[in-house]
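Peer 1: need coordinates for the following:
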Amino acid sequence: MQLIDSHCHLNFEGLAGRLPEVLDNMAENQVRQALAISVSRESFVEVLAIAEAHENIYASIGVHPDREDAAEFSTAEMVAHAQHPKIVGIGETGLDYHWCKGDLAWQHRRFAEHIEAANQSRLPLIVHTRDAADDTMAMLKENNAHAGVIHCFTENTRVAKMALDLGFYISFSGIVTFKNAPDIQAAAQYVPADRMLVETDAPFLAPVPKRGKSNEPAYVRHTAEFIAKLRGDSLENIAAATTENFYTLFNKVPKITASQAV
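Peer 2: Down below sits the predicted model:
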């Protein structure tokens, strides 16, 4: 059996200083690979260095939609960096109306540029959306986004259907294990097994029974176990499905062979 953490922040405080332990914990829990996500120009340098230093870690390039004054990448820069063998996705990017208010034209422009970079590079888009689901889906459709994932899904089945209809995958984080998340749990039952990913978003959002602690990639196993129980399925089947889905979407990542996964 193997699992993949499709979205984590290994360069963040709480993880960067203990990477050997974090990687050992991954191995103990059969989490064989992880995708370290860029949220800024500075973090891109950090996650790429981590990916280059560790065979089972990959990275993305992108600037998060939470700060208007953030230093940005041009579309051309993202497309150029996407040629690196360890860069396998564009983002995280998207729309955030929770933390950002007022005239958000800058956020829409940044999102559109990331979509274009993903389309040109043919890498999948890693989408963040908060309190902005309808506009997010509209922009993906209007800009002909070719492929990607709605990360850390916090919406309902209506939004899940919209994303699936656009050809996107849905990634569930530890939030799905929380008692106050019935809509997300309903979505986790609704999403087809061949369109689902699992993630930690570490060091945030640790799943039950680790809630309240600093999250890490090893804990994605708890999320997969919860989803399996929710769907009346086995952990092995959910692990196999989400792993295969990751390789289908992030198709630059080489598959771990059966012998390596034992």
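Peer 1: contacts, neighbours, all on C-alpha from now
Peer 2: Fine.
Peer 1: by contact count, what packs against the top strand by length along the chain?
Peer 2: In the chain, with assignment by DSSP state E, the single longest strand is strand 87-96. Here strand 87-96 touches strand 57-61, helix 105-121, strand 125-130, helix 133-142, going by 3 or more CA pairs under 8 Å, 6 or more residues apart in numbering; DSSP states H and E.
Peer 1: switch these over to JSON lines; also include mean neighbour count.
Peer 2: Formatted as JSON lines, the helices and strands packed on strand 87-96 follow (neighbours: other CA atoms under 10 Å):
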{"stretch": "strand 57-61", "mean neighbour count": "28"}
{"stretch": "helix 105-121", "mean neighbour count": "21"}
{"stretch": "strand 125-130", "mean neighbour count": "25"}
{"stretch": "helix 133-142", "mean neighbour count": "17"}
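Peer 1: in the stretch 151-262 of the chain, which spans are strands?
Peer 2: Under the criterion DSSP state E, counting those that start in this stretch, the stretch 151-262 of the chain carries strands at the ranges 169-172, 196-198.
Peer 1: relative to the whole chain's centre, how far out is the first one?
Peer 2: Read that as strand 169-172. Per CA atoms, centre = their mean, to the nearest Å, the displacement of strand 169-172 from the mean C-alpha position of its chain is 8 Å.
Peer 1: tell me what that strand is packed against?
Peer 2: When contacts are defined as 3+ CA pairs under 8 Å, 6+ apart, strand 169-172 sits against strand 148-150, helix 157-165, strand 196-198.
Peer 1: now the second one, please; I'll put the structures next to each other:
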Amino acid sequence: MTHTGSPAPIVDSHCHLDFPDFDGEHDDLIARARAAGVTRMVTICTKLRLEPQVRALADRFDGVFYAAGTHPMSVADEPMATVEELVALAGHPKFVGIGETGLDYHYTADSARAQQDSLRIHIEAARRTRLPLIIHARNADDDMARILSEEYRAGAYSCVMHCFTSGADLARAALDLGFYLSMSGIAAFPRSTELREIFAAAPRDRILIETDSPFLAPPPHRGKRNEPAYVAKTARVGADLFGMNDAEFARLTSDNFDRLFWKAAGATA
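Peer 2: Below you'll find the predicted structure:
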């Protein structure tokens, strides 16, 4: 597989620019991303009380958009979101998605019922706004597939399974509903063979790319702080997986992003 010399325009569909890991570095961080070909990124708010500072980052930088919700691991400690609250946020021109929300039974299984209630609230907000739902799923494949399917039958909505690392059954359930799978740095880890096979079997028009920075840096940065510029490292793995060159895979995932995150479509840095 050949790779292009100059960086192809690419989108980081999920990062956390407001996290303290990046304090005081935003200008340099964005500059490095631009140099790596990252023209757009979506920074994700995980606690609604922090929405103003995430919104401020999106307002400050061209090509930076944002989404907001209550992360499942925070549901027990944060006020329960309301549909009306989430719908109101969607009025901002750079607010492009609902979440991240979802289920995490790895660390926070004690709050499973509250997480499920929160997830359903976010789904209803996604329905009403027509904005994509951004899902975090860990150790909860059966409940996740069940709730997503039940809710879809009650009314259609769009969705991305962010940083997808779950099993083939949940991937199939999500894809059958027309949802998207997002590839993070984990897909580039040497031992992630089964995960790469899940992505390789998915429809090409349903793949997104992300960093989830500051977490999950792909090789050769594994174990260090991740940042949006590194999305190109994961994209190179995706390009090889689909038998494409860098520019082709970047264009594919950017087109997929535009289709799902329609409020950010056509924007440039």
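Peer 1: winner for burial among the strands of the stretch 151-262 of the first structure?
Peer 2: Looking across these with neighbours counted as mean count of other CA atoms under 10 Å, the highest average goes to strand 196-198: a mean of 27.
Peer 1: so that one corresponds to what in the second structure?
Peer 2: Counting by TM-score structural alignment, strand 196-198 of the first structure pairs with residues 207-209 of the second structure.
Peer 1: and the helices and strands packed on strand 169-172 of the first structure: which comes nearest F12 of the first structure?
Peer 2: strand 196-198 (19.6 Å; CA to CA).
Peer 1: give me the aligned partner of H7 of the first structure over in the second structure.
Peer 2: Per TM-score structural alignment, H7 of the first structure is aligned with H14.
Peer 1: try D66 of the first structure
Peer 2: Checking TM-score structural alignment: D66 of the first structure goes with M73.
Peer 1: kindly report the same for M139 of the first structure.
Peer 2: Correspondence of M139 of the first structure to the second structure, assessed by TM-score structural alignment: I147.
Peer 1: for the helices and strands packed on strand 87-96 of the first structure, give me TSV that also has distance to V159 of the first structure.
Peer 2: Shown next, in TSV, are those (distance: least, CA to CA, whole Å):
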stretch	distance to V159 of the first structure
strand 57-61	25
helix 105-121	19
strand 125-130	11
helix 133-142	7
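Peer 1: make sure R32 of the first structure is indeed in a strand.
Peer 2: Yes. Under DSSP: H, G, I helix; E, B strand; the rest coil, R32 of the first structure falls within a strand.
Peer 1: hang on, the earlier thing: redo the helices and strands packed on strand 169-172 of the first structure as JSON lines? Include distance to R110 of the first structure.
Peer 2: Converted to JSON lines, those look like this (distance: least, CA to CA, whole Å):
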{"stretch": "strand 148-150", "distance to R110 of the first structure": "17"}
{"stretch": "helix 157-165", "distance to R110 of the first structure": "20"}
{"stretch": "strand 196-198", "distance to R110 of the first structure": "25"}
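Peer 1: closest one to G62 of the first structure among the ones you listed?
Peer 2: Using CA to CA, those put strand 148-150 closest to G62 of the first structure, at 13.6 Å.
Peer 1: with the second structure superposed, average distance for the closest one?
Peer 2: Once fitted to the second structure, strand 148-150 of the first structure is off its aligned match by 0.4 Å on average (mean CA distance after the TM-score superposition for the first structure).
Peer 1: pull up the aligned stretch in the second structure for that strand.
Peer 2: Strand 148-150 of the first structure corresponds to residues 159-161 of the second structure when matched by TM-score structural alignment.
Peer 1: return the distance of the matching stretch from the chain's centre.
Peer 2: Mean C-alpha position of stretch 159-161 of the second structure versus that of the full chain (CA atoms, centre = their mean) differs by 7 Å.
Peer 1: again with stretch 158-174 of the first structure
Peer 2: Relative to its parent chain, stretch 158-174 of the first structure has a centroid offset of 12 Å by CA atoms, centre = their mean.
Peer 1: repeat that for stretch 101-113 of the first structure.
Peer 2: That offset, for stretch 101-113 of the first structure, works out to 21 Å (CA atoms, centre = their mean).
Peer 1: next: stretch 22-33 of the first structure.
Peer 2: A distance of 17 Å separates the C-alpha centroid of stretch 22-33 of the first structure from that of its chain, computed with CA atoms, centre = their mean.
Peer 1: list the buried residues for that stretch?
Peer 2: For stretch 22-33 of the first structure, the neighbour count (16 or more other CA atoms under 10 Å) marks 22-23, 25-27, 29-33 as buried.
Peer 1: hmm, back to that, tell me the angle of the longest strand of the first structure relative to helix 133-142?
Peer 2: Using axes from the mean of the first three to the mean of the last three CA atoms, to 10 degrees, the inter-axis angle of strand 87-96 of the first structure relative to helix 133-142 is 130 degrees.
Peer 1: strand 87-96 of the first structure aligns to what range in the second structure?
Peer 2: The aligned range for strand 87-96 of the first structure is 95-104, by TM-score structural alignment.
Peer 1: and the contacts of the matching stretch?
Peer 2: The contact list for stretch 95-104 of the second structure (CA atoms under 8 Å, 6 or more residues apart in numbering) reads 44-46, 55, 65-73, 86, 89-90, 112, 115-116, 118-119, 122, 125-126, 131-140, 144, 261-264.
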